[in-house]
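Novice: sequence first, then the predicted structure:
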Amino acid sequence: MISQEQFEKEIEIIITNALREDIGDGDHSSLACIPISALGKAKLLVKDNGIIAGVEFAKHVFAKVDESLKVETLVEDGTPVKRGDIVFYVEGSSQSILKAERLVLNAMQRMSAIATKTNEFVKKLEGTKTKILDTRKTTPGIRALEKWAVKIGGGENHRFGLFDMIMLKDNHIDFAGGIDNAISKTKQYLKDKELDLKIIVEARNLDEIKQILACGGIYRILIDNFNFEDTVKAVNLIGDKCLTESSGGITLESVRKYAQCGVDYVSSGALTHSIYNLDLSLKAVD
């Protein structure tokens, strides 16, 4: 995964770009009717049930818009919330609060939905050794936010992008001329470039797992679209030679059964691409 410094840079880029996109040459609605000296206070109101996420991100946004804005946090990231709860108060320039409002809401609603969905998977896995992973099936431009939300919900992050881990999937293998070629070329590439990256290889059947194991030096085998019976066989075949990961259409209803097959990880794109925003609003306080 990326370093904390890289992650913070990603968050800064997201905030800068989002504010540029939304504010443009000025928030003319506020400028037209609210004095620049006006002070106000607003509350982040929960209108749904779930896991709250994005509180720390909201603080970054408010500070970017106006360092003088003060935030009083009542509920921390990762906390279960219900309709009617107040997450925080923000106080200061009315114009500044309104500039930050939409970005804060858009981000927190999506992040909270992802954290909520992730937490549902985490609960299904309780009592097993299996951990839930996200994927690269994220919204372009805000991957850092969505992966942050997965962590808040109790899940773990897969690689951040194409650059921080090697993952040889079916197309890589086919284009490279087979598993042996794909893995041997990858190992040579890493040696030539002096890169220290972990290698994950996708397997489509038990025979491919045998081929991957014969090559050695693999961090994790992705057991893709296997049924339960074959997943058990794959796990037994792999043993402690490397880590295991199940993926491919795994749902809340089936995730525990895959975990009971003995895999170390289950990855699901549904954590980030199949969610509905948690309903939140920022309301002025008299």
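Specialist: Nice, thanks for sending it over. Fair warning: this is a prediction, and the values are worked out from it, not measured in the lab.
Novice: for the rest of this, base every contact and every neighbour count on C-alpha atoms.
Specialist: Noted.
Novice: the strands in the protein, which residues?
Specialist: All strands of the chain, identified by DSSP state E, fall at 39-46, 50-51, 70-73, 80-81, 86-93, 131-133, 166-168, 199-203, 220-224, 243-247, 265-267, 280-284.
Novice: presented hereafter is structure B, for comparison with structure A:
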Amino acid sequence: MAKKNSKGVANNATDEVNKKSSLKIGRRQKFIVGILFIFFSLALLLSFISYFITGYADQSSVSQLTNRALSTENWLGKIGAFLADFFLYQGFGVTSFLFVRVLFLIGAYLVLDMSLLKLKKNFFWDGFLIIIGSILLGFLWDYVPQLGGVIGYEMNLFIQDYIGKTGTLLVLLFGILIFLVFKINVSPDTFTSIFEKSTKSFKEDLTAETSANPIIDANHSEDQNSTEDELPIVPLPNEEDDFLLTEDEEEISNIELKTYPNSFEINKEALKPTISNSSE
């Protein structure tokens, strides 16, 4: 009886191993499923891009998928219009493009026969960014409408009902800081360096302004000195010089010009009348 029991246990163990091995996906199945995920991600990308070009024209045809008479302008037809409306308008808005990234990574890892456990962090941070981004765009609905989607807009209103707009903004900023520090690996020293650079630049501007004023005054004084040097120097007259000048003027006034007779000149004495007594 003991031998029979041991054989029964061994048979059950082999059956369980065969079941587990049958449930495992082979290399070919992984490759096909990976290609399917990649193609689906590309289809989502094309439908999302086409939604921003022809999305408003397909609003009426989204709810009537079975009506073959209606035509859509989406690049992927009615299915593309439905997917774009579901993810972008009814869903998380522009951050839904991250779903394309997630699906593409899953397909690439399956095609390359890599473990999907390595994508845990990517799945977490992509989901975190999808939620935070949609709420942030919902918060900015008045400025950029329809980018946050219905889910982002409703989540924004739900949070504002409890902590208000300022509290919602602070929560969003805190979420962005978490993403920058833990995902992008922005060290806290970078934030402190930003404040240090701002203070240093402010001090440098102050020193530059204070040092610029005396330089301008010195340059102004140098220009004045240069203009004074360029002017002609006129010596002031002394009393002795004035005396000499007056004596010279007196001597020049006493000088008489002597004229000598010329052969061409007429003798005025010869023109006198020769008759001494005039006739009566």
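Specialist: The structure has been received and is ready for your questions. What you see is a predicted model; the values in this text were computed from it and never measured.
Novice: what's the TM-score here?
Specialist: These two chains, once laid on top of each other, score a TM-score of 0.23 by TM-score structural alignment, normalised by the length of structure 2; 114 aligned residues with a Cα RMSD of 6.6 Å.
Novice: circling back to that earlier point, and the strands of structure 1 as TSV, adding distance to I23 of structure 1 and mean neighbour count?
Specialist: Listed next are these as TSV, based on distance: least, Cα to Cα, whole Å; neighbours: other Cα atoms under 10 Å:
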stretch	distance to I23 of structure 1	mean neighbour count
strand 39-46	20	20
strand 50-51	29	24
strand 70-73	21	16
strand 80-81	30	18
strand 86-93	16	20
strand 131-133	35	24
strand 166-168	39	20
strand 199-203	42	22
strand 220-224	43	23
strand 243-247	41	23
strand 265-267	37	23
strand 280-284	18	19
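Novice: got those as a markdown table, with distance to I11 of structure 1 columns?
Specialist: Compiled in a markdown table, the strands of structure 1 are given as follows (distance: least, Cα to Cα, whole Å):
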| stretch | distance to I11 of structure 1 |
| --- | --- |
| strand 39-46 | 21 |
| strand 50-51 | 21 |
| strand 70-73 | 19 |
| strand 80-81 | 24 |
| strand 86-93 | 20 |
| strand 131-133 | 21 |
| strand 166-168 | 24 |
| strand 199-203 | 27 |
| strand 220-224 | 29 |
| strand 243-247 | 28 |
| strand 265-267 | 24 |
| strand 280-284 | 21 |
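Novice: buried stuff in stretch 175-188 of structure 1?
Specialist: Of all the residues in stretch 175-188 of structure 1, those buried under the rule 16 or more other Cα atoms under 10 Å are A176, I179, A182, I183, T186, K187.
Novice: same question, stretch 14-29 of structure 1
Specialist: I14, I15, A18, L19.
Novice: now the end-to-end length of stretch 86-101 of structure 1.
Specialist: By Cα to Cα, to the nearest Å, the extent of stretch 86-101 of structure 1 from end to end equals 15 Å.
Novice: for the nearest residue to A58 of structure 1 once chain neighbours are set aside, grab the count of nearby residues.
Specialist: Spatial nearest neighbour of A58 of structure 1, chain neighbours left out: V104 (5.3 Å); criterion: Cα to Cα, 6 or more residues apart in numbering. For V104 of structure 1, the count of nearby residues is 24 (other Cα atoms under 10 Å).
Novice: please apply the same query to F191 of structure 2.
Specialist: 11.
Novice: among the strands of structure 1, which comes closest to A115 of structure 1?
Specialist: Using Cα to Cα as the measure, strand 50-51 is the one of these that comes nearest A115 of structure 1, at 5.9 Å.
Novice: what packs against the closest one?
Specialist: Where contact means 3 or more Cα pairs under 8 Å, 6 or more residues apart in numbering; DSSP states H and E, strand 50-51 of structure 1 is packed against strand 80-81, helix 94-124.
Novice: now the helix or strand where A43 of structure 2 lies: buried residues?
Specialist: A43 of structure 2 is part of helix 27-54 when elements are defined by DSSP states H and E. Under the neighbour-count criterion of 16+ other Cα under 10 Å, helix 27-54 of structure 2 has 30-31, 33-38, 40-48, 50-51, 54 buried.
Novice: just stretch 8-27 of structure 2 next, same as before
Specialist: Counting neighbours by 16+ other Cα under 10 Å, one finds that stretch 8-27 of structure 2 has no buried residues.
Novice: kindly report the same for stretch 97-117 of structure 1.
Specialist: By neighbour count on 16+ other Cα under 10 Å, the buried set for stretch 97-117 of structure 1 is 97-117.
Novice: who are the neighbours in contact with the closest residue to F104 of structure 2 other than its chain neighbours?
Specialist: In space, and not counting its chain neighbours, F104 of structure 2 is closest to I38: 4.9 Å by Cα to Cα, 6+ apart. If a contact means Cα atoms under 8 Å, 6 or more residues apart in numbering, then I38 of structure 2 has L103, F104, L105, I106, G107, A108 as its contacts.
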